[in-house]
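A.B. asks: Structure, please.
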Amino acid sequence: MAIPVAERTDNTPPAQPGLSERLTMKGGLTPYLLVLPTVLVIAVIAIYPMLDSLRISLLDNPFNPSPAFVGLRNYIQVFTDPVFQMALGTTLIFSVCSVALETLFGLGIALLINQTFSGRGLVRTAILVPWAFPTVVSAQMWLLMYNDQTGVITYLLQLIHLLGPGSTLIGSQAGVITAAVITDVWKTTPFMALLILAGLQVIPNEMYEAANVDGTTRWQRFTMITLPLLKRPLLIALLFRSLDAIRAFDLFYVFGLRAVPSLASYANFKMFAGTPGDFAPGVAAAVVVFLLGILISLIFVSMMSDVLKQD
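C.D. replies: All right, here's what the predicted structure looks like:
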């Protein structure tokens, strides 16, 4: 006598294998061979120069056929240099101020151009014009406006007595930082707006419609729907801009030259305008910039992991 078998009523789909399981179930070494060319290219054009720079920063004179290993002497020389300390402070102040302002203005612009209105496509294209200019070109344009003879910005600041007669905004360290922040905000805010707009585009409109039915205000919809769902795009945008800000070179080279250097311009001057053949301290300064970028990346990756866990 056949024993009836109960039919399966569980409609739960089978669990999907993870990435590591998919790589090892089938294909063997095929997945690794597929990514090998990319890994090799990265190793050649990125990893090797970084390791070689680290090696040079630990030597006395890289041009010497038998350079002496000096350990951290170049780093000690750099960190005890008052000019480096000023460059570090300048870079940090510039990075914090410019990134914060670009994020605020970029968020506002993104919210505006995310609305439906006539000519929206033209407006979206037009706001990208400042970002299309090379940074050094933007710096030269704004330098003319900061000029103490014909600069319109200097004239207006003198008119409201924020600057004295014959003075200019880029005549002091604080003024150079302010000028660099203003110029960078003008140029890079469209980039931030573009990244934030991409995040706004993926928020379902049904969520706003449901909230509108519930009688919420615009501010409530912004704080309860828009901002929480913009966490990941905002973190990505902040990461890109923070990494770009700490290696700012063009603006400070044009506005401050050697008087008010950034970390990047300090490293450049040490390598190419210092004692001939003694560019190891400049390489050490460049390594410091790289390590600072790694630290910022790790912080943002940790923040991104926390956001993903909350989701």
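A.B. asks: CA atoms for contacts and neighbours, from now on please.
C.D. replies: Will do.
A.B. asks: Output the residue ranges of the helices in the stretch 151-300 of the chain, listed in chain order.
C.D. replies: Applying DSSP state H, counting those that start in this stretch to the stretch 151-300 of the chain gives helices spanning 152-159, 173-201, 205-213, 218-221, 227-229, 231-246, 250-255, 263-272, 280-310.
A.B. asks: Ala264 touches Phe249, doesn't it?
C.D. replies: Yes - using CA atoms under 8 Å, Ala264 makes contact with Phe249 at a distance of 5.4 Å.
A.B. asks: Which one of the helices of the stretch 151-300 of the chain lies nearest to Asp60?
C.D. replies: Evaluated with CA to CA, the helices of the stretch 151-300 of the chain place helix 280-310 nearest to Asp60, the distance being 6.9 Å.
A.B. asks: by how many degrees do the helix or strand containing Leu101 and helix 231-246 diverge?
C.D. replies: Secondary-structure assignment from DSSP states H and E places Leu101 in helix 82-113. With axes from the mean of the first three to the mean of the last three CA atoms, to 10 degrees defining the directions, helix 82-113 sits at 140 degrees from helix 231-246.
A.B. asks: how about this one, so we can line them up?
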Amino acid sequence: MSHPVAERAPHSGGAAKSGHRGTKVRRQRVRAAWLFLAPMLVTLAMVAGWPLLRTFYFSFTDASLADTGRAALIGFENYLVYDDGAWYGLLTDPVWWTSVWNTVFFSVTSVSLEVVFGVIVALLLNAEFRGRMLVRAAVLIPWAIPTIVSAKMWAWMLNDQFGIINHLLMMLGIIDAPLAWTADADLSMWAVIMVDVWKTIPFVALLVLAALQMLPSDCYEAAEVDGIHPVKVFFRVTLPLITPALMVAVIFRLLDALRVFDVIYVLTSNSTNTMTMSIYARQQLVEFQDVGYGSAASTLLFLIIALITVLYLYLGRRQLGVDQ
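C.D. replies: Okay, the predicted model is just below:
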């Protein structure tokens, strides 16, 4: 009778050899992946990395747009400095904090509305009806229109003198006098949010629709047989299954909303009521020609977006139960 250890020895050697081959193949794949990614990483470093580093550098200088070559290092004075018994700098500027609040409010409100209406539109487009493909194509039109064009189009429609929005609302008896949608402090932010939501709902709807198309039909057939209400089926079955797609939509839209510039600048220009961090940085850089102060604002904008993105991804991974 042969010894058990002797019988297992050849098998163990084969497993070790196979594992070594697997490790070698894995290393080769990793090297090949880095080789293919190298051109993109080099291009990204030149296009995005170098300007970002220069922005960080200028934020610690007194650079002016007239002559950036004579910039002198001043440390953190653009951010915060104590001089003659008072604090100065970006972190003490009330207009900056107003722009931060406007950006956060705009981002949270617009992305929340886009997710809600995007899911509703996706559910409607996922249903079977005549002309569905035509409707799907039509829904994408707002997303296909360039942002500057759509913002200018809405600026004309929201005009308080000859805008069609006021005309329709007055015809329906909803308002008695024209409203200054983009000039009124109480309406301007909501007008901007409305335009942004109108444009970006198709993006969210498209991602959610793709997720709905991949859902298994067995669960819905079983729910129909059991007589479960469709609303309960949505919250218990559909919503958990499309959560990963919703997270992708939210993170992309949140990144866009936090750095929003074009739609707000076209509609309300430099109005403090709707000024975001991007518009504030542009105002300091271009209009006031203070490159150092504007670079400090841009740096804080980058850090805030990076922090919110990392936090969102971390919480999302925990919610989905992904291993860290």
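A.B. asks: rewinding a little: give me the mean distance between the helix holding Leu101 of structure 1 and structure 2.
C.D. replies: By mean CA distance after the TM-score superposition for structure 1, the fitted helix 82-113 of structure 1 averages 1.1 Å away from its aligned residues in structure 2.
A.B. asks: Just name whatever secondary elements that helix is in contact with.
C.D. replies: If you count contacts as 3 or more CA pairs under 8 Å, 6 or more residues apart in numbering; DSSP states H and E, helix 82-113 of structure 1 packs onto helix 120-126, helix 173-201, helix 231-246, helix 263-272.
A.B. asks: what's the closest non-adjacent residue to the aligned partner of Arg282 of structure 2 in structure 1?
C.D. replies: Aligned against structure 1 by TM-score structural alignment, Arg282 of structure 2 finds its counterpart in Asn268. Leaving aside its chain neighbours, Asn268 of structure 1 sits nearest to Gly282 (6.6 Å; criterion: CA to CA, 6 or more residues apart in numbering).
A.B. asks: got the contact list for the equivalent of the one you found over in structure 2?
C.D. replies: Using TM-score structural alignment, the partner of Gly282 of structure 1 in structure 2 is Gly294. Each residue near Gly294 of structure 2 by CA atoms under 8 Å, 6 or more residues apart in numbering is listed here: Ser59, Tyr280, Ala281, Arg282, Gln283, Gln284, Leu285.
A.B. asks: Now do the residue nearest to the spatial centre of structure 1 against Phe252 of structure 1, distance only.
C.D. replies: By CA atoms, centre = their mean, structure 1 has its centre lying nearest to Arg241, at 2.2 Å. Look at Arg241 of structure 1 and Phe252 of structure 1: by CA to CA, to the nearest Å, they are 17 Å apart.
A.B. asks: Residue in structure 1 paired with Ser150 of structure 2?
C.D. replies: With TM-score structural alignment as the criterion, Ser150 of structure 2 pairs with Ser138.
A.B. asks: before we move on, what about Thr109 of structure 2?
C.D. replies: Counting by TM-score structural alignment, the partner of Thr109 of structure 2 is Cys97.
A.B. asks: Verify the stated contact: that match with Thr183.
C.D. replies: No - Cys97 of structure 1 is beyond contact range of Thr183, at 11.9 Å (criterion: CA under 8 Å).
A.B. asks: who's more crowded, the two?
C.D. replies: Counting neighbours by other CA atoms under 10 Å for Cys97 of structure 1 and for Thr183 shows that Thr183 has the greater number, 20 against 17.
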